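Chemist: Build the 3D model from these lines:
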Amino acid sequence: MARPTLLQATLIAAVALAAAAAAARAEGLLPPSAERGAELWAKCRACHTIEKGGRNIVGPNLHGVFGRRAGTAPAYNYSPAMRAANLVWTDETLDKYLAETVDFLPGTKMYGGLAIKQDRLDLIAWLKAAARD
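Modeler: Purely as a prediction, here's the structure:
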């Protein structure tokens, strides 16, 4: 049997490394990255602000959101579903809401969300730091 050329060996190693990385990612999640969460926030800021005293846009200002009862940010016109929701925003509730927005809270005004768990964890890590008083 002939020995693989350097190019073939490099390609085999690259494929093996990529497969190993994919398998590791499939088995578990990486620690949340607030830096990556800041990049994901770029999509959210089309509808939300985060600065203390920031204005509401399509969605409410998210400053101080953690620990706040859902549907209570000042001067925002929430959907009846959000006003009636009996939940407080925590890592867990925000993760569930972002995962399946409409299923988690039927009647909400927000659409979309983030299907990928790692994206949600990263965004939540960034929000916790950026939305703090």
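Chemist: okay, CA-based contacts and neighbour counts for the rest of this
Modeler: Noted.
Chemist: who are the neighbours in contact with the spatially most central residue of the chain?
Modeler: Central residue check for the chain by CA atoms, centre = their mean: the C-alpha nearest the mean position is that of residue 120, 2.5 Å away. Residues in contact with residue 120 (CA atoms under 8 Å, 6 or more residues apart in numbering) are 95, 98-99, 114.
Chemist: Swap in 7 Å and give it another go.
Modeler: 95, 98, 114 (CA atoms under 7 Å, 6 or more residues apart in numbering).
Chemist: and for comparison, fold this next one:
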Amino acid sequence: MIRRTLDITAQIATGQGAIWAVALNDDGVWTGGSDGWIRRWSVTGEPLGEGAGTPPPTLTNPRGAEVFQACAVCHALTPDDEQRAGPTLHGVFGRRIGTAPGFDYSDALLSLDIIWTPQTVSELFEFGPDAYTPGSRMPEQRIPSASDRAALIQFLETATR
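Modeler: The predicted structure is shown next:
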């Protein structure tokens, strides 16, 4: 059916303040707003769910958010999120390894002299925790794809501020 009018047929009333991103896919309409939440809507404007500005994949860096999903099991992105198996990644860049408040680090990790930067985070996942942070409790995970590591870092640079 071809519409021959510009009349509004559906309206999404988000209640989330300014909308900074809108995307369409097979699941409906996704909105990202100034309140830091991503919401999913049907094409008729009915809410289908919401989640804090982390995966489901963000609209600004869907690949980085997708790669982060494996990390989200153990790591939060906000300072006030409940502790998980790993420390929060909030404010990770520029922070010395083993210094996030409130987390019980292994002695092996505390003995390392690493400052988290885009380069050191990339090296962690290029070589794997067993090689890069030997003796830490972090499970062995590698990201062999340089483009996936770059997408993850770009996502973290935004999501951990």
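Chemist: so of the contacts of residue 120 of structure 1, which ones are in helices?
Modeler: Of the contacts of residue 120 of structure 1, the ones assigned to helices by DSSP state H are 95, 98.
Chemist: so which of the contacts of residue 120 of structure 1 would you say is closest to residue 19 of structure 1?
Modeler: residue 114 (24.6 Å; CA to CA).
Chemist: quick one: the top helix by length along structure 1 aligns where in structure 2?
Modeler: Counting residues, the longest helix found in structure 1 (DSSP H) is helix 6-27. With TM-score structural alignment applied, helix 6-27 of structure 1 matches no range in structure 2.
Chemist: Also stretch 123-131 of structure 1?
Modeler: So stretch 123-131 of structure 1 sits over residues 152-160 in structure 2, by TM-score structural alignment.
Chemist: quick revisit: just to be sure, the residue nearest to the centre of structure 1 is in a helix?
Modeler: Yes. Under DSSP: H, G, I helix; E, B strand; the rest coil, residue 120 of structure 1 sits within a helix.
Chemist: For residue 107 of structure 1, see how far away it is.
Modeler: Per CA to CA, to the nearest Å, residue 120 of structure 1 is found 21 Å from residue 107 of structure 1.
Chemist: Mind telling me what residue 64 of structure 1 corresponds to in structure 2?
Modeler: For residue 64 of structure 1, the aligned residue in structure 2 is residue 91 (criterion: TM-score structural alignment).
Chemist: wait, isn't its match in contact with residue 157?
Modeler: No. Using CA atoms under 7 Å, residue 91 of structure 2 is not in contact with residue 157, being 8.9 Å away.
Chemist: Give the equivalent position in structure 1 for residue 65 of structure 2.
Modeler: Taking TM-score structural alignment for the superposition, residue 65 of structure 2 sits opposite residue 38 in structure 1.
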